[in-house]
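[1] Got a predicted structure here, sequence first:
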Amino acid sequence: MSSEPTSGPKDAEARPNVARMYDYYLGGCHNFAADRAAAEKILEIFPDTGVAAQTNRAFLRRAVRYAAQRGVRQFLDIGAGLPTQGNVHEVVRAVAPDSRVVYVDSDEVAVAYARRLLPEDGRTVAVRGDLRAPDEILADPQVRGLIDLAEPVAVLVVAVLHFVPDADDPYAAVARLRAATVPGSLLALSHLTMDGAPATAARQGQAVYRRSSAPLVPRSYAEVERFFDGYDLVEPGLVRLAQWRPDGEPQAGVSHGYGGVGVRR
């Protein structure tokens, strides 16, 4: 059952926050009444949103395990949101205990929770940063303290780019992250789509998010595929999230988005 977070700026409570709405979809407790009300409106329009959120988390876990199995030991999770079960550091260290993980989010409340809950092991940090300002993320002292850009890095942008409008040029942000990493680095990406969704429902859903902390910008298959320019997509390519390398982990298979992993050329 959801409950009020123990702290947070009062002005943040009145406006739905997309990270806390996602936490609610996942059954978490780090959300306010406004977040739950907005999330319930989305669930009225798309009743399987909670299941789709679980499918997205399952994709993230598989992508992280894949990267670790390829030998990548550095993970930069941008738009990480609120800590929840099956975090990146938990998943990757089951494969490679020496891995280093940096969580990045633009929401100060999400970062504060992460700092409180993450292990103080010197290999896991949470920093405040915005995907739209990749150079600031890369220059952050805590990021540079854990991430060696001379070695392969797995950059994770999972369920975040659909909150960045075209006017903010998300393609340039992803391209800058690619340019900063060496060949053999990975990009793991998931993105909401309205391909196949009723137009009326899509408009209603976007209207809810326009009153939240970030607009909702679903993109088509071709638009999502553009983010992988400069990468070689690993099999099975860009697919619905449940179809990306299923490994027997239980999942309902409902997906509202596309996902894929690319290897930097």
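    Arrived safely, thanks for sending.
[2] going forward, measure contacts between C-alpha atoms and count neighbours the same way
    Noted.
[3] following the helix ranked longest in the chain, which helix or strand shows up next?
    Identified as the longest helix of the chain according to DSSP state H is helix 49-69. Per DSSP states H and E, helix 49-69 leads on to strand 74-78 as the next helix or strand towards the C-terminus.
[4] can you pull the buried residues of the longest helix of the chain?
    By neighbour count on 16 or more other C-alpha atoms under 10 Å, the buried set for helix 49-69 is 49-68.
[5] Tell me which other helices or strands that helix touches.
    Contact here means 3 or more C-alpha pairs under 8 Å, 6 or more residues apart in numbering; DSSP states H and E; on that basis helix 49-69 packs against helix 18-25, helix 33-45, helix 88-93, strand 154-158, strand 186-192.
[6] Comparison target below:
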Amino acid sequence: MMTPPPGLPDEDAAPVPKIDTSVPHPARRYDYWLGGKDNFAADRASGDRIAAAYPDTVTSIRENRRYMQRVVRYLAAEAGITQFLDIGTGIPTSPNVHQVAQETAPAARVVYVDNDPLVMVHNRALLIGTPEGVTEYVELDLRHPATILDDKTVRATLDFGEPIAVLLIAVLHFLDDDEQAHRIVADLVEQLPPGSYLAISHATYDPLPTETLERLRRLAEKGKDGPFRPRTRAEFEQFFTGLNLLAPGVCSLVEWRPDLDPKPQAKVEEVAAYGAVARIERS
């Protein structure tokens, strides 16, 4: 089939879904905090409100990116993982999962999942992997894990007979239903082959001073910024029940394998987020 000239639509391409620019979306807000341009006024206003309440917001966001890169680098280089399922990927920010993984393992296969149509538009345009590897994208919702795992693109790209790393980076705290959040993770883990890995980062209020907590509480009461459910260390640990946590276990993002690149650039008290990686064993 011939490719249409630039500027002309591909008749076989799916129509781009309508994007509601009046409602802030976590992926676009995240892009704003990282200095990106793929966001709208509602996303910027939301980002400014949250950053005013919690001044270390951008620091935490940047450390989350560094944590993700260290995790992927470890999994590709030390654990030998060549398959990655990144759910809640967000708008592309270089280096992304496939770039880090394919730098070590050129044949690595990566599937990005997000529920924002704008994210998918940018993914298809910008996320190009190595010739040896595969980089794919699907527009699906974390709240329906079976739909993700049964998706034809996911199944065609990833071999579920071999280990897969599932990445849930800064996404679970947008699920305010605790039972639903833990069930989703359990459902994902149940379908993964032995030797797979689960990596999560998650917002917490544990290290925050009282005055910051009060500002965030008042902000949440206004309900303008969408659902948000930070979790305590004990609540975060429940996501890994029955799994083999890798050292150093559950910790601040800046404490997870700081020997790897990119090294953390913030202090523990400046980052309100936990991270952990676990290996999935089957008896």
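    Cool, got the structure. Please read all numbers here as calculations on a predicted model, not as lab measurements.
[7] With both chains overlaid, what TM-score comes out?
    Superposed pair, TM-score by TM-score structural alignment, normalised by the length of structure 1: 0.91. Supporting alignment: 256 aligned residues with a C-alpha RMSD of 1.8 Å.
[8] need the contact list for the nearest residue to Val164 of structure 1 once chain neighbours are set aside.
    Counting by C-alpha to C-alpha, 6 or more residues apart in numbering, Pro170 is the residue found nearest to Val164 of structure 1 once chain neighbours are left out, at 6.2 Å. Neighbour list for Pro170 of structure 1: 132, 161, 164 [criterion: C-alpha atoms under 8 Å, 6 or more residues apart in numbering].
[9] Quick one: map Pro170 of structure 1 onto structure 2.
    Aligned counterpart of Pro170 of structure 1 in structure 2: Ala181 (TM-score structural alignment).
[10] Show me what Gln85 of structure 1 aligns to in structure 2.
    Matched to structure 2 by TM-score structural alignment, Gln85 of structure 1 sits across from Ser94.
[11] Can you verify Ala214 of structure 1 is assigned to a strand?
    No - read with DSSP: H, G, I helix; E, B strand; the rest coil, Ala214 of structure 1 is coil and lies in no strand.
[12] looking at it, it is touching Ala19, isn't it?
    No - taking contacts as C-alpha atoms under 8 Å, Ala214 of structure 1 lies outside contact range of Ala19: 9.6 Å.
[13] Out of those two, name the residue with the larger neighbour count.
    Ala19 (26 against 16; other C-alpha atoms under 10 Å).
[14] quick one: contacts for the residue nearest the centre of structure 1?
    By C-alpha atoms, centre = their mean, structure 1 has its centre lying nearest to Val158, at 2.8 Å. Val158 of structure 1 makes contact with 56, 60, 78-80, 188-191 under the criterion C-alpha under 8 Å, 6+ apart.
[15] same thing but at 10 Å, please
    For Val158 of structure 1, the contact set (C-alpha atoms under 10 Å, 6 or more residues apart in numbering) comprises 56-57, 59-60, 77-81, 187-192, 259-260.
[16] now Leu213 of structure 2
    With C-alpha under 10 Å, 6+ apart, Leu213 of structure 2 has these contacts: 53-54, 205-207, 219.
[17] neighbours of Gly259 of structure 1, just the number please.
    Using other C-alpha under 10 Å, Gly259 of structure 1 has 27 neighbouring residues.
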